[in-house]
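Trainee: Sharing a sequence plus its predicted fold:
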Amino acid sequence: MKKYHFIAIGGAVMHNLALALVQKGYQVTGSDDEIYEPSRTRLERAGILPAAYGWFPEKITSDLDGIILGMHARIDNPELIRAQELGVPVFSFPEFIYNQSQTKKRVVIAGSHGKTSITSMILHVLKDQNVDFDYLVGAQIEGFDLMVRLSDAPVIVIEGDEYLTSPIDRTPKFFHYRHDIALVSGIAWDHFNVFPDFEDYKAQFSKLMDRTLIEGELIYCAVDPLVKEAAEKSSTPGQKTPYQAHPAEIQEGKTYLKTESGLVEIGVFGDHNLQNLQGALEICRALGVSKEQFYRSIGSFKGAAKRQEVLAAGTSGILFRDFAHAPSKLKATVNAVKNQFPERRLIAVQELHTYSSLNKAFLPNYAHSMDEADEAIIYLNPHAVALKKLELMDEATLREGFKRADLKLFTESQALKDYLLTQNYSNTNLLLMSSGNYDNLDLEPLKAKFNTHEA
């Protein structure tokens, strides 16, 4: 029986991998200095929740087949140091995924935005078409118990992140997967704390493209000028396949794909999602799924968690939640909701939560990203700003950065909640965007507003 120990087992993807290895029949242990829900309960149910929080070098023994090191751990982690002393193999998350999939066809979905949605669409179609495959995706998807699967399947579909690999490997994760097929959906400056220079950030995607082998394929979004330029300049000897948004039309708030066989209703919307869908179609084609099969399956796709997720819907208003936080994601989501329901008022709320978004030097990148909203609101927590040792931006600074003179700022969760509850949601959509949770904002009273006559 293989034995692996996780350093920082509580992370969203890390605990999913731990659970996947338990399903595979491996012996799994782990440590972390904090574990939140739902990770805690899921690890407990599997019998692998650490008995106590903290780092315990005595857990590291020479009979381990390997250590799986999470990004949350520090380079001076006591368990990591002990593993290095004993010569136990240490794998970063992406290195371990590659180690387990060397004999498979490896598909990597990369990009500053859209990669979770594209990966989710691919997984949905492949499952619906009874294709055997493994996967790694960065969100919980309807119909999938885990965010990771490792089996004897001949194919693995991987959401490839450009963020750093581990505390001891400062290169992007997506280099380690050694793809056969790569898709790049978009390039827009993100992870300002890791890539303060935009040229360096863009270079990571060019390097990924160049690693496509002669028998491989590079699929790229030609609508994005930076992606198009990088792909056309790429030295890869592999096949290059450009794509753009799938043709579609909107009828009464619903989106329909235009296909050779007629209109196909889908459950997602917006130009960015039509680009994502076309990218997913190109990947499925490369894996042997026909267009007809793709169209038969994609209609039942409901979207990944927190991606244009409908929390409540009334007769004339919808409460949406979306993971959008980077400027390009924010603009795409706001525009998509407004274009889908042009006759409805749109209240858009953005929580500045990440290091990049809270950094005054990065703020100009958000210019005009909320222009399409009828009302634009920013929420930020002064405590979160202080923890990141950044300057707290005031309303005037944010209005200048977003180029929105009527932008409203809230710095207390309760005040934001009170304000939103005073609004009339008749013929109005509310869009909540964040990679956080507005400091545990209780959404139930807001949901109730959309289940009354007001919405």
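Mentor: Received it, and whenever you're ready, just let me know what you need. Numbering: from 1, shown residues only.
Trainee: use CA for all of it now, contacts and neighbours both
Mentor: Will do.
Trainee: continuing past the one helix or strand residue 31 maps to, what's the next helix or strand?
Mentor: Here residue 31 sits within strand 27-31, counting by DSSP states H and E. On the C-terminal side of strand 27-31, the nearest following helix or strand under DSSP H and E is helix 39-45.
Trainee: how distant is that next one from the center of its chain?
Mentor: Distance, stretch centre to chain centre, for helix 39-45: 22 Å (Cα atoms, centre = their mean, to the nearest Å).
Trainee: and that helix, which residues are buried?
Mentor: Buried residues in helix 39-45, counted by 16 or more other Cα atoms under 10 Å: 39-40, 42-43.
Trainee: Also stretch 229-238?
Mentor: So, applying 16+ other Cα under 10 Å, buried residues of stretch 229-238: 230-231, 234, 236, 238.
Trainee: which stretches of the stretch 301-450 of the chain form helices?
Mentor: 327-340, 355-358, 382-387, 395-402, 413-421, 444-449 (DSSP state H, counting those that start in this stretch).
Trainee: do you know which of the ones you listed lies nearest residue 76?
Mentor: helix 382-387 (21.1 Å; Cα to Cα).
Trainee: what's in contact with that closest one?
Mentor: 353, 358, 391-392, 411 (Cα atoms under 8 Å, 6 or more residues apart in numbering).
Trainee: and what of stretch 364-376?
Mentor: With Cα under 8 Å, 6+ apart, stretch 364-376 has contacts from 327-328, 330-331, 334-335, 338, 345-349, 401-404, 406-408.
Trainee: For residue 340, see how far away residue 245 is.
Mentor: 16 Å (Cα to Cα, to the nearest Å).
Trainee: How is the closest residue to residue 87 other than its chain neighbours assigned, secondary-structure-wise?
Mentor: The spatially closest residue to residue 87, leaving aside those adjacent along the chain, is residue 62, at 7.6 Å (Cα to Cα, 6 or more residues apart in numbering). Classification of residue 62 using DSSP: H, G, I helix; E, B strand; the rest coil returns coil.
Trainee: Alongside the first one, take a look at this:
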Amino acid sequence: MFTAVKSVHFVGICGTAMASAAAALMEKGVKVTGSDANVYPPMSTFLAQKGIEVMLGYGEQNLAHKPDLVVIGNAISRGNPEAEAVLEKRLRYCSLPELLKYFFIQGRRSLVITGTHGKTTTTSLLAWVFEHNGLNPSFLIGGIPNNFNQGARFTDSEWFIIEGDEYDTAFFDKRSKFMHYLPEVAVINNLEFDHADIFENLAAIQTAFRRFINLIPRNGLLLANNEDANLAPLLQNLPCPLKRFGLGADAALQAFNLRFGPTACEFEIPSFKFHLNLVGEYNVRNALAVIGVAKHCGLSNKQIQAAFDTFKGVRRRLEVRGIAGGVTVVDDFGHHPTAIRETLKALKIKYPQQRIWAVFEPRSNTTRRNVFQTELPLAFADADAVVIAEVARLEQVPPHERLNPKQLMDDLVALGKPAAYLPDVDTIVQHLVKNAEPGDVVCIFSNGGFGGIHGKLLDQLQRR
């Protein structure tokens, strides 16, 4: 099937997974093109470095070269002119998860990392453990691990390590993406309500994960967070072996004697002490999941630790973008209250004496809505000051469903937290340049480009 495809066009190529898969296909000798309406770093830079042509905007003309296959991203909906042209011309098309399943995963040993939080870091760490120990894995990660400088690679090895997202596959396939990934070993890090645009409630997400668990074979393994109350009901009468991990004594794989420093943490499992160059308790859990998978697949504690020693983290996960005027600017992908809370906790460990600013863009399909209106103020507990931007793509969310940023600001102030609601990037930058002092840390939370705020802020801080 794959040999007949010589050219592939990606509609929505600047999604992190789409761009990474496109680059990996190009390395295999396939002619790759793509289109997108939102072209911004890091994926735009990444694609340019790979020599992949990105057509700005969507339209029938982008298909004039008649590609053998069109991959339609999950952000594309009916009414998109390019998607409509694909249907009208009866071109061969598929989703990205289908492309992966039939062209790359089938016949391999698939290790799938799932959960509401920590997927990208955990998948990146697992891929590096396998790589460092000479196993040359294929991988697909929804971000860019610094050890690889790319989010996807397809090799001839038997191992395929993949980040398994519960979000839907495409407008023509409403199943969760991870239903296509043929798991032999699967991790569920945690389970919370998210993706309010496609899941009605927590029960709907639990149903999706139940269906995923049902794909794990009898000779496979499910590694599950033992301390997640929302996950617990799913772990009864399973069709596959189960191993629970966590910090409590009743976990089969338990971490204890945790110690946290500003740039690293240490923890023990029975008979071995691990050291990890990441901060925060949530990264201990991520590492535990990796240890569980790696040991199941035949690696020793020493082999795992050797890889931990050289792991360099992931872009946009507590990534320091620069220091200017004495102010450290940090970029983080966090957009769920739990992720924001845990990231700020980690920053408090990393910068214990410094004032921490949190700048939040409500951009994800869930945080643009008022689903987390009451949870969000508490998520910023470890920030010393908060700035909230306007809800992204406001017109797409009905008024009665929208997050109210001004209410969020008022709730933060009521909790004694200095907070400002500043709708646009330039106003936010002016506010920070005026008020941030040398030694402060500004952490910018967004799962998009946020109008290039990182570069603008660093530039203005440098000039003041």
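Mentor: Received the coordinates, thanks. Quick caveat, the model's predicted, so the values are computed rather than measured.
Trainee: residue contacts, the residue nearest to residue 87 of structure 1?
Mentor: Counted by Cα under 8 Å, 6+ apart, residue 62 of structure 1 has contacts 86-88.
Trainee: Got a ChimeraX select line for the buried ones in those?
Mentor: Applying 16+ other Cα under 10 Å to these, the buried members can be selected in ChimeraX as follows:
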select :88
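Trainee: Narrow the contacts of residue 62 of structure 1 to those in helices?
Mentor: residue 86 (DSSP state H).
Trainee: right, and residue 73 of structure 2 touches residue 13 too?
Mentor: Yes: judged on Cα atoms under 8 Å, residue 73 of structure 2 makes contact with residue 13 at a distance of 7.4 Å.
Trainee: between those two, which one's more packed in?
Mentor: residue 13 (30 against 24; other Cα atoms under 10 Å).
Trainee: Tell me the secondary structure at that one.
Mentor: Strictly by three-state DSSP, residue 13 of structure 2 counts as coil.
Trainee: Translate it into the numbering of structure 1.
Mentor: Using TM-score structural alignment, the partner of residue 13 of structure 2 in structure 1 is residue 10.
Trainee: I'd like to know how far its match sits from residue 73 of structure 1.
Mentor: With Cα to Cα as the criterion, residue 10 of structure 1 and residue 73 of structure 1 are 11 Å apart.
Trainee: Give the burial count for residue 209 of structure 1, as a bare number.
Mentor: Neighbours around residue 209 of structure 1, by other Cα under 10 Å: 30.
Trainee: My guess is it contacts residue 218. True?
Mentor: Yes: Residue 209 of structure 1 is within contact range of residue 218, at 6.7 Å (criterion: Cα under 8 Å).
Trainee: overlap in contacts of these two?
Mentor: Common neighbours of residue 209 of structure 1 and residue 218 (Cα under 8 Å, 6+ apart) are 182, 231.
Trainee: Residue in structure 1 paired with residue 195 of structure 2?
Mentor: By TM-score structural alignment, residue 195 of structure 2 lines up with residue 191.
Trainee: OK, contacts around the residue nearest to that match when sequence neighbours are not counted?
Mentor: Nearest residue to residue 191 of structure 1, sequence neighbours excluded (Cα to Cα, 6+ apart): residue 356, at 6.1 Å. Counting by Cα under 8 Å, 6+ apart, residue 356 of structure 1 touches 190-193, 362.
Trainee: quick revisit: can I get the buried residues of stretch 229-238 of structure 1 in JSON lines with distance to residue 203 of structure 1?
Mentor: As requested, the buried residues of stretch 229-238 of structure 1 are exported to JSON lines (distance: Cα to Cα, whole Å):
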{"residue": "230", "distance to residue 203 of structure 1": "9"}
{"residue": "231", "distance to residue 203 of structure 1": "12"}
{"residue": "234", "distance to residue 203 of structure 1": "11"}
{"residue": "236", "distance to residue 203 of structure 1": "14"}
{"residue": "238", "distance to residue 203 of structure 1": "19"}
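Trainee: ok, the nearest residue to residue 190 of structure 2 once chain neighbours are set aside - contacts?
Mentor: Take residue 190 of structure 2 and drop its neighbours on the chain: the residue closest to it by Cα to Cα, 6+ apart is residue 115, 4.9 Å away. Applying Cα under 8 Å, 6+ apart to residue 115 of structure 2 gives the contacts 164-166, 187-191.
Trainee: one more time with 7 Å
Mentor: If you count contacts by Cα atoms under 7 Å, 6 or more residues apart in numbering, residue 115 of structure 2 has them with 188-191.
Trainee: do the same with residue 112 of structure 1
Mentor: 186-188, 190.
Trainee: what about 8 Å?
Mentor: 162, 185-190.
Trainee: From these, pick the one nearest residue 321 of structure 1.
Mentor: residue 190 (20.7 Å).
Trainee: what's the neighbour count on residue 29 of structure 2?
Mentor: 10.
Trainee: Done for today, thanks.
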